[in-house]
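Enquirer: Sequence first, then the predicted structure, then my questions.
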Amino acid sequence: MDQNPSVFMHRRYYIPMIALGILGVALLSTRMLPEEYPPFVKSAVNMSGFLLALIVSTTWWVFFSRFSWLLKIEVVAIIGSAYYGAVKELEFNGDVEPKIIWRWEKPREDKIAEHRTNAPKIELEAISVVVGPEDFPNYRNRNLDGVVTGPEIYSDWKSNPPKPVWKPQPCGAGYSGFSIAGNLAVTMEQRADREVVVAYDFATGTERWTHSWVARHYDAMGGEGPMITPTIDGDLIYVLGGTGHFACLDAKTGQPNWEKKLLEDNKNIQWGMSGSPLIYKDLVIVNPGEQEAKDLSRAIRAYDKKSGELRWQVGNNRAGYTSPMVATLLDTEMLLIFDGAEIAGYNPLTGSKYWARPWVTNQGINVAQPIPIENDKLFITSSYGVGCGLVKISKEGDKFKQEELWHNFNLRCRFTSPVLFEGFIYGLDEGMLVCLDPNDGKRKWKGGRYGQGQLLRQGNKLIIQAESGDLVMVEATPAEFKELGKFKALSGDKTWNYPSLARGFAWVRNHNEMACYDLRKK
């Protein structure tokens, strides 16, 4: 820079220096924020500082720098051309930290095609979808509680990290997990302009069949692709795409028995349909919500699982991001719907509402599955300034009532659902693992940062799929935080997909890659 004061003032170089100061203040302030602040707040401050500094610098260059207009236009054109020529898109992780996707990176679809071409030809067994006791047939397993059973898994991951059953391989975009039954592992992916249901061979990871339709849900912050994990029921598979395409497929062939469009004459929610279909007796229940503010009583729908015939529909709330589930409270089976406005209990056979409690967050973003406790309580948690609470259900005569026993901010689950073990709750509080006593809402401990990952439990072991791609084992005990081991299971730093654990094998994926690891104790 020319140090001549007159040139300094003439060119108004103090303006870009102010921009640098703004950026510096933003970076410094995030370092001073307490650890309790959610990481996405720090990211938002940094991004705001960067954007404001960029706006100030650009304004100075174009309007106040007093360089020739030809030079100004040339510089802007060069920078703009370089950016758009090199940057395909910006991708954001759960803490809203941007990552550049370069234009020269190979597209996912090309990676999948290349993998298919180069994969060895393997003679596969006939498809079987008999659901065994140690299988994982739907989102978060049978009761949607994140609890699995199976052979003992070993914990010496530090000195002997688990090995992949087959080499990790590319997959399509999206945040669906795997549902596993027999020798199939089924998920949903985005491939180009199509949502695709993909069935993989359990032993080899080989693609067995696909079924697809033209649809693509995309959000700048969330990315692209379907969210829900398929539901396997006998020889049928139920799926719901991000844009509302609802289908019942033959598990052996992938051919549709029936298909429906749930969002006809209705809007979608920001990150797309996210609640996996629920099987209850002869019904399949979904919660597409009512985003048009119309009094049409169609937010929750139950269909005959064989024929697809509509059996009942109720409700006018916008959808949330949880899945319908059935739990027993006060010795009564209740359909629990945690949507964008409330947590409520319904009669799963008729849709009649038993009770409801308002639970409103920013844009209706409720993601965590509620946890039934004992016979009359529900633990509920959200992020976005709402926190968690314990709701007690009671009954007077033939009417159900609800009341909140306590409410605090000790466990704020944003993308994840917590699990229960021996009277204590374990969950990711804005990315950090917390053990919580549901009786009074007090934390027993807080430790380990795993980002916006997911977790499940087998016995007294928590299996955490960290957002970084690490698979982590933590002992489930209120005494102390004790990480037993971890290893890099997936590449990348945006793993939001729920892991599956069946027969001691962990199936994991993100929006780029999938893998299977043998966790069985030898």
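Expert: Right, received. Where do you want to start?

Enquirer: all contacts plus neighbour counts: C-alpha atoms, from now on.
Expert: OK.

Enquirer: Which parts of this structure are helices?
Expert: Across the chain, reading from the start of the chain, the helices by DSSP state H fall at 5-10, 14-32, 39-59, 69-86, 108-118.

Enquirer: Just put those in TSV and tack on mean neighbour count and distance to residue 331.
Expert: Conversion of the helices of the chain to TSV gives the following (neighbours: other CA atoms under 10 Å; distance: least, CA to CA, whole Å):
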stretch	mean neighbour count	distance to residue 331
helix 5-10	11	79
helix 14-32	16	49
helix 39-59	17	41
helix 69-86	12	60
helix 108-118	14	49
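
Enquirer: would a markdown table of those helices with distance to residue 460 be doable?
Expert: Below are those laid out as a markdown table (distance: least, CA to CA, whole Å):
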| stretch | distance to residue 460 |
| --- | --- |
| helix 5-10 | 66 |
| helix 14-32 | 36 |
| helix 39-59 | 29 |
| helix 69-86 | 48 |
| helix 108-118 | 37 |
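
Enquirer: here's the one I want to compare it with:
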Amino acid sequence: MRSFAWTVLLPLTVAILGLGAIVTWMVAVPTPPLERRVPGLDRPVRSIRQKSEKRELSGTLVTLEGKPSSVPGEWPRFRGPNLDAIWEDPSVTLARSWPPEGPRRIWSIEVGEGFAAAAIKDGRVYIIDYDRDKEEDVVRCLSLDDGRDIWQFRYHNTVKRNHGMSRTIPTVTDKYVVTIGPKCHVACLDRLTGKNYWLIDMAERWGATVPPWYTGQCPLVENDRVILAPGGPQALMVAVDAATGKELWRTPNPRDWKMTHSSIMPVVFQGIRMYVYCATGGVVAVRADDGTILWDTSEWKISLATVPSPLALPDDRIFFCGGYDSGALLMRLKKEGDRIIPAVESQLPPQQFGSTQQTPVLYKGFIYGVREKDKQMVCLDLNGNQRWASGPQYRFGLGPYMIANGLLLALDDDGRLTMAEATPEAFRPLAQARVLEGHDCWGPMAIVKGRLIVRSSTEMVCLDLTAN
């Protein structure tokens, strides 16, 4: 009996003492106030910081042994000096035929996996590259003579392989070189020394969303202003001062359109200079002076990936094209009172024309481009009607093309370069050679004084196209 009482009373006593301790603690320790759960406050710390404090970004400048070339000339940005992918230099004669091995190779270098292509100015070649081992974006300044690095500017950026990493082209002015990295980092450097003026993360500063397959937008620089399209919640497009990185104007984003792989193109309509951009939900045009929206339309948009840029045509028209069976669209700008109205003139089915990646070339009143459906080069008139197609024996895939001194140059996926006459009469090939051994040779070409720079996914090559 005594053993039973002890068995019952001991646990009961312990329980009473424990309850007393809990009551004492609750009285002695104040209860923290409970806050109502607000959507957004449970995001990762980085997401909250993006809206408040601006994290200081920095990089490292490395000076190397390369020397600038004495070869003059410039191809200073995406699609060249006039943003039209046309090079004309009457002082240079290009060869109209090549030996079996192709044009002479001046130099070649290894590059990080991607499609980032070259800009050239005053004997220097500029590219943005990626170092996977060190997890760094690398802005490289190379010699046009031998491809050796003159300087490199590096900053940390963790990028996983997603069909390549870097895929944009720098813009070079007399003073600056401006680049956009795969995750929306914008760097402005001294073009001669590589000194860093500023480094901005568009995702952090303006809430940009890094596009699928990373950033493909190339920076536009005009009058020492860097024009960008972050596609952030409050910043569809922005202009910043090249010297300081200070924001000069900002375009609101009422439709919440996001960044694409397309690049901003200047268009002049009745004396009004505007910047036209293909965003995720449609096309927008803003006044170049202050970023005011002049017009927008959802008549042209691509569901998967918007890559080609707008192509301005004569008579106030703009040509848009895309891949994934989007076809193409012709639009004419009209003035109604104080308003500018973008009116659709016609839509081209994919069988007629469409382009997955490259922007067509307007040359002497005709449009040249590679059609997505059958990968043939075609020539169209200004209404989109076909003048000729290259035929099934000449297919070019997703590779770049341009016009150099009246000759059409086109690179296919596997590095085969074709030269043809740029004429609306017929497709007239002159020469063809394999100039790269890699694959996915999609980066746009650059040329000065007959020196052509092309790349595969992992190699960049400089070729001599001159007639010796």
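Expert: That came through, no problem. This one's a predicted model, so the numbers in the text were calculated from it and none came from an experiment.

Enquirer: so what number do they get for TM-score?
Expert: Structural agreement between the two chains, given as a TM-score (TM-score structural alignment, normalised by the length of the second structure), stands at 0.79; 388 aligned residues with a CA RMSD of 2.0 Å.

Enquirer: thinking again about what came up before, tell me which of the helices of the first structure lies nearest to residue 424 of the first structure.
Expert: Of all those, the one in closest proximity to residue 424 of the first structure, counting by CA to CA, is helix 39-59 (25.3 Å).

Enquirer: Check the offset of that closest one from the chain's centre.
Expert: Between the mean C-alpha location of helix 39-59 of the first structure and the chain-wide mean there is a distance of 26 Å, by CA atoms, centre = their mean, to the nearest Å.

Enquirer: okay, it sits on what stretch of the second structure?
Expert: Structural correspondence for helix 39-59 of the first structure: none found in the second structure, per TM-score structural alignment.

Enquirer: which strands and helices sit next to that helix?
Expert: Contacts of helix 39-59 of the first structure with other secondary structure elements, assessed using 3 or more CA pairs under 8 Å, 6 or more residues apart in numbering; DSSP states H and E, are made with helix 14-32.

Enquirer: Contacts for the helix it packs on, please.
Expert: By CA atoms under 8 Å, 6 or more residues apart in numbering, the surrounding residues in contact with helix 14-32 of the first structure are 8, 42, 45-46, 48-50, 52-54, 56-57, 60.

Enquirer: Most widely separated two among those?
Expert: Greatest spacing in the contacts of helix 14-32 of the first structure, by CA to CA: 8 and 42 (34.0 Å).

Enquirer: Need the distance between the two termini of stretch 400-412 of the second structure.
Expert: Across its full length, stretch 400-412 of the second structure reaches 7 Å end to end, with CA to CA, to the nearest Å as the criterion.

Enquirer: Pull up the aligned stretch in the first structure for that stretch.
Expert: Counting by TM-score structural alignment, stretch 400-412 of the second structure corresponds to residues 454-466.

Enquirer: That stretch: which residues count as buried?
Expert: By neighbour count, with 16 or more other CA atoms under 10 Å as the criterion, the buried positions of stretch 454-466 of the first structure are 454-458, 461-466.

Enquirer: What lies in contact with it?
Expert: Around stretch 454-466 of the first structure, the neighbours that count as contacts under CA under 8 Å, 6+ apart are 140, 146-150, 415-419, 421, 427-428, 450-453, 467, 471-477, 495-499, 508.

Enquirer: same thing but at 7 Å, please
Expert: Contacts with stretch 454-466 of the first structure, where a contact means CA atoms under 7 Å, 6 or more residues apart in numbering, come from 146-149, 416, 419, 450-453, 471-476, 495-496, 498-499.

Enquirer: Check stretch 46-56 of the first structure too.
Expert: Outside stretch 46-56 of the first structure, the residues that reach it (CA under 7 Å, 6+ apart) are 16, 19-20, 22-23, 26-27.

Enquirer: Of all the helices of the first structure, which one is nearest residue 403 of the first structure?
Expert: Ranking the helices of the first structure by proximity to residue 403 of the first structure (CA to CA) places helix 39-59 first, at 31.6 Å.

Enquirer: Direction-wise, compare the closest one with helix 69-86 and give the angle.
Expert: 150 degrees (axes from the mean of the first three to the mean of the last three CA atoms, to 10 degrees).

Enquirer: got the angle between helix 39-59 of the first structure and helix 14-32?
Expert: Here helix 39-59 of the first structure runs at 180 degrees with respect to helix 14-32, directions being taken by the same axes, to 10 degrees.

Enquirer: Help me confirm that residue 413 of the second structure comes into contact with residue 439.
Expert: Yes - in this structure, residue 413 of the second structure is within contact of residue 439 by CA atoms under 7 Å, at 5.9 Å.
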